[in-house]
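> I would like the atomic coordinates for the input below:
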Amino acid sequence: MRALDVGPAWVVEPTVHQDARGAFYEWYRAAEFGAVVGQDFRLAQANCSVSRRGTLRGIHFAQVPPGQAKYVQCLRGAVLDVVVDVRVGSPTYCRWEAVRLDDDNRRALYIGEGLGHAFLALTDDATVSYLCSEGYAPHREHGIDPFDPELGIDWPADVEPLLSEKDASAPSLAELERLGLLPSYAEAQAHYASLRR
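So this is what the prediction gives:
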């Protein structure tokens, strides 16, 4: 596992075993995850989305506590997965990192509580599976404009974005901060401490 600068987030690069029958790999190992992250991953919900090329989902985040950690993998096709630090007071506040997830590299991405998450489908039928530490709770979940100039995410210019009405009308980071809806770094740190082994 490799840590991202915007954390707590890690890229998981599995060993893929291939032969004439196809391929096999382990995309999640609880013991390895716990040793690196310092906590167990509590599975509360599993989601799968299938997206046509250009579909942009997010930026989504949940209030902390409890937040919602995600363990994401692209099972078919390719996506550009983006993690954004939206924790007010964090040393990396407003910073983002992008990771390509696809059915060749088989990478997975762990995104801790308090971080924003989005992905852009780079192929048709991009199939993304993600495990969630908490179930969907609309009253604690929010979205940020993925084209907010304050974030300046470098989305690929050759892909025409297709957004849901909800994502297209999401407020800016500054507006969410003004409304007090962003998680604070201090609250997130306290929550992480409560999850440690």
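> contacts, neighbours, all on C-alpha from now
OK.
> Tell me where this structure has helices.
30-37, 165-168, 173-178, 185-195 (DSSP state H).
> quick check: angle from the longest one to helix 30-37?
Put plainly, it is helix 185-195. On the basis of axes from the mean of the first three to the mean of the last three CA atoms, to 10 degrees, helix 185-195 is oriented at 140 degrees to helix 30-37.
> What lies in contact with helix 185-195?
Helix 185-195 has contacts (CA atoms under 8 Å, 6 or more residues apart in numbering) with 39-40, 64-66, 87-90, 113-114.
> To check against the first, give me the structure of this:
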Amino acid sequence: MNIEKTAIEDLVIINPTVFEDSRGYFFEAYNKAKFLENGIEYEFIQDNQSFSKRGVIRGLHLQINPFAQAKLVRVLEGEILDVAVDLRKNSPTYGQHVSVILSAQNKKQLMVPHGFAHGFSVLSETASVMYKVDQLYHKESERGIRYDDPTLGIDWQVSLNEVIVSEKDVILPSFNEIDWSFE
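Sure thing, here's the model as predicted:
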């Protein structure tokens, strides 16, 4: 397992060691001891899974403190562009984002720590996404930022005529309108 740092501190990409042979492949998607060795100290308590078709953009979602969620995101089928936005007010990368292609083929995972908004777009015909969280869903703590916020300028790698977004996500505030952050 290789932990790849990104341009934003604490946001890392997990590259598993994949063992392939004539039968197929095997890899450890999660190994608590190896995560701890690399300073990733979350206690995951729930797995979530979604299925989406091409052009779907889910996000940008988060929960505020004390119910903030860390997420370990991976793709079981298809390909997505996974995006995390730093909302830690005291961070030198506040308001910046990292995007990475996660796919069933490359088997990469994105470790999204507390203090980040998260979302993804589906680049393949369909995609199944699974992610671990370290905090249960808490409706009153749910927040988000519009996927097409001009300040963030995220390129979701999906053409405008393909974009599919939930009604809930279309009415989210812009980055400049949010009245919460993480310290």
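> After superposition, what is the TM-score?
Overlay of the two chains. TM-score (TM-score structural alignment, normalised by the length of the second structure): 0.93; 180 aligned residues with a CA RMSD of 1.4 Å.
> Narrow the contacts of helix 185-195 of the first structure to just the buried residues.
39-40, 64-66, 87-88, 90, 113-114 (16 or more other CA atoms under 10 Å).
> between those, which is closest to residue 20 of the first structure?
Nearest to residue 20 of the first structure out of these is residue 40 (CA to CA; 35.5 Å).
> dump the residue contacts of residue 42 of the first structure.
132-134.
> Adding neighbour count, write these out as TSV.
Converted to TSV, the contacts of residue 42 of the first structure look like this (neighbours: other CA atoms under 10 Å):
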residue	neighbour count
132	22
133	20
134	18
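> Return the closest of the residues you listed with respect to residue 101 of the first structure.
Nearest to residue 101 of the first structure among the contacts of residue 42 of the first structure, with distances taken as CA to CA, is residue 132, at 17.5 Å.
> ends of stretch 89-109 of the first structure, how far apart?
Stretch 89-109 of the first structure has its terminal residues 24 Å apart, counting by CA to CA, to the nearest Å.
> Against the centre of the second structure, work out the most remote residue.
Going by CA atoms, centre = their mean, the residue of the second structure most distant from its centre is residue 22, 32.3 Å out.
> Could you report the neighbour count for residue 43 of the first structure?
14 (other CA atoms under 10 Å).
> Can you tell me, leaving aside adjacent residues, what's nearest to it?
Closest residue to residue 43 of the first structure apart from its sequence neighbours, by CA to CA, 6 or more residues apart in numbering: residue 133 at 4.8 Å.
> Just to check, residue 53 of the first structure is in contact with residue 156?
No: at 11.9 Å, residue 53 of the first structure does not count as touching residue 156 under the criterion of CA atoms under 8 Å.
> The two: which is more packed in?
residue 53 (20 against 12).
> List the residues that contact that one.
Taking CA under 8 Å, 6+ apart, one finds 120-126, 159 in contact with residue 53 of the first structure.
> gap between the equivalent of residue 163 of the second structure over in the first structure and residue 139 of the first structure?
Under the alignment (TM-score structural alignment), residue 163 of the second structure maps onto residue 161 of the first structure. Residue 161 of the first structure sits 27 Å away from residue 139 of the first structure, going by CA to CA.
> need the contact list for residue 132 of the second structure.
Residue 132 of the second structure neighbours (CA under 8 Å, 6+ apart): 44-48, 71-73.
> hmm, try it at 6 Å
46-47, 71-72 (CA atoms under 6 Å, 6 or more residues apart in numbering).
> Also residue 89 of the second structure?
Residue 89 of the second structure sits next to 181-183 when contact means CA under 6 Å, 6+ apart.
> Likewise for residue 183 of the first structure?
63-64, 87, 114.
> quick one: the strands in the first structure?
Counting by DSSP state E, one finds strands in the first structure at the ranges 2-3, 9-12, 17-19, 22-24, 45-51, 56-62, 70-76, 78-85, 96-102, 108-111, 115-121, 126-132, 141-143.
> could these be laid out in TSV, adding distance to residue 174 of the first structure?
Output for those, formatted as TSV (distance: least, CA to CA, whole Å):
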stretch	distance to residue 174 of the first structure
strand 2-3	27
strand 9-12	23
strand 17-19	46
strand 22-24	44
strand 45-51	29
strand 56-62	14
strand 70-76	24
strand 78-85	13
strand 96-102	16
strand 108-111	22
strand 115-121	14
strand 126-132	27
strand 141-143	12
